[in-house]
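J.: can you look at this prediction? I've put the sequence above it.
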Amino acid sequence: MPHDATAPLQSPIDLTHAVPVPGLRPLDFRYRAGDIVQSVTLSIHNGACQQGRLQAVPILAVTLRPNAGLLRVGADAYRLRSLHWHTPADHALDGRRPGMEMHLVHTHEQTGALLVVGVHYREQPYPSTTAPLLPIFSRFAELKSAATFPPPQLDLPELLPHAPRRYTSYRYDGSLTTADDDGVFREGVQWIVLRDQAPVSVALIHAHRALVDADLRDLHFDGRETFDFQRPRPQGNARALQDRAGRTIETEA
């Protein structure tokens, strides 16, 4: 994917003006349902530097068992490792961010290269197939104590949009959207953001937003008693949009 070699390849970005590419490798999701969750953990990640300090970004992550799912992109196979959410969405379309975005983190079966699938959620007033997530979000926000949650049953295919024929997407090279301990947003990440959106209830978005906006002093994170609660916070847990840096965003022709 062409880009400005002198510019950092950071994520997220606005996905407008994608270029149709004939013969783009097809996506084949082979996700499972049932007893596939290893753990659900609420932890603090690092965000952008603000006033000389790294932002504190709460992330609720679901770590999956090795047999949870596989994504084939053409002949390449990627193992699904974990998933988490951002409110508002990380990526934008025409300058607008949907209410929530799910990130499905994969690693290449041979090389270990990172591939992240982004799924935008479309708000609706009534319950949807994502409703089983509501107790997870709500319980963390209400208990404000344990950093881990008993593994729930999860139906991964139901968390994806119900595409009529095949999935279409936006594809580009970028970075993770949270930083390491040195404040570096790791690059070399292949991004695939699905064009179809999954339905989600307004209640679910509100529950997740309440969780990530909670007062950190009321929460306990992995036994870290010396956490700096004065660190700056972003609005929600999404990163600011980054420069496109001349990158081509590809989509199915």
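T.: Sure, I can see it.

J.: going forward, measure contacts between C-alpha atoms and count neighbours the same way
T.: OK.

J.: number of nearby residues for the residue nearest to residue 66 when sequence neighbours are not counted?
T.: In this structure, residue 66 finds its nearest non-sequential neighbour in residue 81, 7.1 Å apart by C-alpha to C-alpha, 6 or more residues apart in numbering. Neighbours of residue 81 under the rule other C-alpha atoms under 10 Å: 19.

J.: residue 81: helix or strand, and which one exactly?
T.: Using DSSP states H and E, residue 81 falls within strand 76-86.

J.: check it against this one:
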Amino acid sequence: MRSARHLHLPVWALLLLLHFSAFVPGARGQQETDDESEFSYDCGSENGPENWGKIKEEWATCGTGRMQSPIDLSDRHAAQTPNLGYLNHSYRSAKASIVNRGHDIAVTFQGDAGSLWINGTAYHLTQVHWHSPSEHHLNSHQYSLELHMVHLSTENKAAVIGRLYKIGRRDHFLHKLEPYLRRMAGTKEKEENVGVVDPWEARGDGEAYYRYTGSLTTPACGEGVIWTVIKRVATVSTHQLKLLTDAVHDGLEMNARPLQKLNGRDISLFCAHDDHERYYAAADY
């Protein structure tokens, strides 16, 4: 076998290899589908959640996977795991745009918005989006909204931070996006630049978190996703929640995938040791 340093491929051949690498099985397994018009959240319909795995061959994992998300995060099944430690993330402000993807609203970052580090691997923040009501449940309770902060490694592996919201005071991050959401609802624009966005405003407070291995919650439902769901529940106003649902083209009142079976998976729980965190964690129930 010849050493790679002795291979001299012409430029056109390198470009061809790069082109076909996009179609290698699994290369996009942990990326969401770009076209969300082919599935719905209407349970019982031909393209509803229970049938996602039948719509396309590459979506089969949605129906056959054993590590699917979302799940109910139950304290009875979660093992307190102090050695998980505090989340190691370093975010920075970056230019972004707000995008109507048909079934949800997303803020996509156009520059380096920072990373989440897990077991020595850097997962780079690419976008945030919302689901209503929440997809994950906490101790069998479903909340009004869930934010997903999607990170990808250089090997295209995904790590997602989930944050749940109950109705209450307005959310600071969404408040800054309200003018864009109103315009999207009125004009049905698909994308608009929003300038520089600080991801820390989306991340919010709370150190305690659940950790488990699951999947993307939209087709192709790729598995092996590292999920981190913040235990402390944030608040969102009724007005902000309505803006999010009104801005979606499909006029959906909900875009949450139903709960999936745990199938014997481990759920870890990291709890901070200070009284302030324990107080807020307890106050959320």
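T.: Received, thanks. This is a predicted model, so every value here is computed, not measured.

J.: what's the span of stretch 130-149 of the first structure from first residue to last?
T.: Using C-alpha to C-alpha, to the nearest Å, the end-to-end distance of stretch 130-149 of the first structure comes to 18 Å.

J.: go through it and flag the buried ones.
T.: For stretch 130-149 of the first structure, a neighbour-count test (16 or more other C-alpha atoms under 10 Å) marks 130-132, 134, 136-138, 140-141, 144, 147-148 as buried.

J.: what of stretch 61-76 of the second structure?
T.: 61-63, 65-74.

J.: do stretch 24-33 of the first structure as well
T.: Neighbour-count burial for stretch 24-33 of the first structure [16+ other C-alpha under 10 Å]: 24, 27, 29, 31-32.

J.: these: which two are farthest apart?
T.: Using C-alpha to C-alpha, the buried residues of stretch 24-33 of the first structure span at most 25.1 Å, a distance reached by 24 and 32.

J.: to which residue of the second structure is the residue nearest to residue 66 of the first structure aligned?
T.: Taking TM-score structural alignment, the alignment pairs residue 81 of the first structure with residue 126 from the second structure.

J.: which residues touch that match?
T.: By C-alpha atoms under 8 Å, 6 or more residues apart in numbering, the residues touching residue 126 of the second structure are 108-109, 113, 149-152.

J.: next, format the residues you listed as JSON lines and append distance to residue 14 of the second structure, secondary structure and neighbour count.
T.: Below are the contacts of residue 126 of the second structure laid out as JSON lines (distance: C-alpha to C-alpha, whole Å; DSSP: H, G, I helix; E, B strand; the rest coil; neighbours: other C-alpha atoms under 10 Å):
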{"residue": "108", "distance to residue 14 of the second structure": "29", "secondary structure": "strand", "neighbour count": "23"}
{"residue": "109", "distance to residue 14 of the second structure": "28", "secondary structure": "strand", "neighbour count": "21"}
{"residue": "113", "distance to residue 14 of the second structure": "29", "secondary structure": "coil", "neighbour count": "23"}
{"residue": "149", "distance to residue 14 of the second structure": "33", "secondary structure": "strand", "neighbour count": "21"}
{"residue": "150", "distance to residue 14 of the second structure": "30", "secondary structure": "strand", "neighbour count": "22"}
{"residue": "151", "distance to residue 14 of the second structure": "28", "secondary structure": "strand", "neighbour count": "24"}
{"residue": "152", "distance to residue 14 of the second structure": "24", "secondary structure": "strand", "neighbour count": "21"}
